[in-house]
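In: Next one to model:
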Amino acid sequence: MMIIVSACLAGVHCRYDGNAKPCEAVIRLVAEGKAIPVCPEQLGGLTTPRQSSEIVNGRVWMRDGTDVTGAFTRGAQEAINLARLAGATSAILKARSPSCGVGRVYDGTFTGRLIPGDGIFAALCRENGLSVKTEEDL
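Out: Predicted coordinates:
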C-alpha cells in the first residue's frame, strides 16, 4: 500500500520559506519505498521560496494580496493524479498548510490564528477516498 506524503516532511526544501520540515517517520517511509513525496504548491507552478499563503472563503491568497487559487488547485490536481498512478490509499500531510493542512488551517489574517478546515490538496485527497492525517498524528 503506497502513501502520499508532503515533500517538506520528507526533507525536501520546498516550503514557502525555502525550508523543509523533516519528519523521521516520513523520511523512513520514503526510504523504504512505501511513500511518494509530493509538493502540490510546486506542482502548481509556485516558486520556492515564495510568500506565505492562507485560505479565505475558499480562495488562496499570498500575503501581498495575490490570488494563487489557480496554482494551488492545479498543483492539488497534479498531486492527486500522482496518488492515483501510485495506487495510494492514504496521505501524511503537513499540518496547517494551505495545501496540506488536515482539520485546521490558518484563518487568512496572517496572524497565526487557526480555524477548522482542510488545505486544498487535503480536501481533494478526502474527496478521492484517501485517508488523511498529519505528521502530528504519527
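
In: CA atoms for contacts and neighbours, from now on please.
Out: OK.

In: Same question for stretch 95-110: list its buried residues.
Out: Neighbour-count burial for stretch 95-110 flags 95-108 (criterion: 16 or more other Cα atoms under 10 Å).

In: Kindly report the same for stretch 85-98.
Out: 88-98.

In: quick one: the helices in this protein?
Out: For the chain, the helices defined by DSSP state H occupy 24-31, 40-43, 69-86, 120-127.

In: Turn those into JSON lines, columns for distance to Arg113.
Out: Listed next are the helices of the chain as JSON lines, based on distance: least, Cα to Cα, whole Å:
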{"stretch": "helix 24-31", "distance to Arg113": "27"}
{"stretch": "helix 40-43", "distance to Arg113": "22"}
{"stretch": "helix 69-86", "distance to Arg113": "20"}
{"stretch": "helix 120-127", "distance to Arg113": "18"}
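
In: Please compute how far stretch 44-58 lies from its chain's middle.
Out: Stretch 44-58 sits 11 Å away from the centroid of its parent chain (Cα atoms, centre = their mean, to the nearest Å).

In: who touches it?
Out: 14-18, 42, 60-64, 70-76, 78, 98, 105-110, 119 (Cα atoms under 8 Å, 6 or more residues apart in numbering).

In: Another for comparison:
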Amino acid sequence: MDKVLVSSCLLGQPVRYDGKTHTLRHPLISQLIAQQRVVSFCPEVAGGLPIPREPAEIVESRIVTNNGVDVSAEFARGAKLALAQCQVNNIRFALLKESSPSCGRNTIYDGTHSGRKVTGMGWTAQLLEQNGIRVFSEEQLPVLNKVLG
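Out: Predicted structure coming up:
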C-alpha cells in the first residue's frame, strides 16, 4: 500500500508559522494513520525555520517574511528534504496544506502580505510534482482517496 507524505500541521503538530496546528479531521486521514501509511513532514521546520516564525510569502523568485527577511534558502532546503523523504520511502502521493508558500497546491498568498490569494504552487509542492509525486491539498481529499484506491 502506498504511503502518503502529509503536512505535519494537518496531523495536529504545532509547526505552522504562528505555532499552531491546522488539524484535518477526516476518515481518510484516520484510515491512513491506522494503516501506518502516513509520513509526517513540515518542509519549513525541516529547512531550519523556527516555531513560531514570521509569516512568509513568495515574492517573484524569493520567499520573504513580512519584515523583509529573505528565507528562500530555508524553503528550498525544506523542499529538497521533502523530496528526499519521498524518494527514500517510495512515496508517490503527498497531502499538503493549501496556500502555504511551501505546500500550497492550487493557491498561495500573493506576496503582498495582505491576505490575498492567487493561483500558484508552493516550492515544496512544485518540486514534488516536477519529480513525479502527485500533490493534493486538504481540499482534494475525495480525489486523493480515489487515486489511493
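
In: Quick check: TM-score for this pair?
Out: The TM-score (TM-score structural alignment, normalised by the length of the first structure) is 0.96; 138 aligned residues with a Cα RMSD of 1.1 Å.

In: before we move on, back to that, out of the helices of the first structure, the one nearest Ile4 of the first structure is which?
Out: helix 69-86 (6.3 Å; Cα to Cα).

In: what does the closest one correspond to over in the second structure?
Out: The counterpart of helix 69-86 of the first structure in the second structure, counting by TM-score structural alignment, spans residues 72-89.

In: What are the buried residues along the matching stretch?
Out: 72, 74-83, 85-86.

In: same question, stretch 38-56 of the first structure
Out: For stretch 38-56 of the first structure, by 16+ other Cα under 10 Å, it's 38-44, 46, 53-55.

In: That stretch maps to which residues in the second structure?
Out: Against the second structure, the aligned range for stretch 38-56 of the first structure is residues 41-59 (TM-score structural alignment).

In: Now, the buried residues of stretch 95-110 of the first structure that are in strands?
Out: Using DSSP state E, the members of the buried residues of stretch 95-110 of the first structure that fall in strands are 104-106.

In: wait, which of those residues is closest to Ala7 of the first structure?
Out: Using Cα to Cα, those come closest to Ala7 of the first structure at Val105, 18.2 Å.

In: And the residue in the first structure sticking out farthest from the centre, how far from Val26 of the first structure?
Out: For the first structure, the largest distance from the centre (Cα atoms, centre = their mean) belongs to Glu32, which lies 21.3 Å off. Distance from Glu32 of the first structure to Val26 of the first structure, counting by Cα to Cα, to the nearest Å: 10 Å.

In: show me the contacts for the residue mapped onto Ala125 of the second structure from the first structure.
Out: For Ala125 of the second structure, the aligned position in the first structure is Ala122, judged by TM-score structural alignment. Counting by Cα under 8 Å, 6+ apart, Ala122 of the first structure makes contact with 93, 99-102, 132.

In: Mind telling me the two of those farthest from one another?
Out: Among those, Ser99 and Val132 lie farthest apart (Cα to Cα), at 12.6 Å.

In: Closest to the mean position in the second structure, which residue would that be?
Out: Cys103 (2.8 Å).

In: what residue of the first structure takes the place of that one?
Out: By TM-score structural alignment, Cys103 of the second structure lines up with Cys100.

In: That match and Asp118 touch, don't they?
Out: Yes - using Cα atoms under 8 Å, Cys100 of the first structure makes contact with Asp118 at a distance of 7.2 Å.
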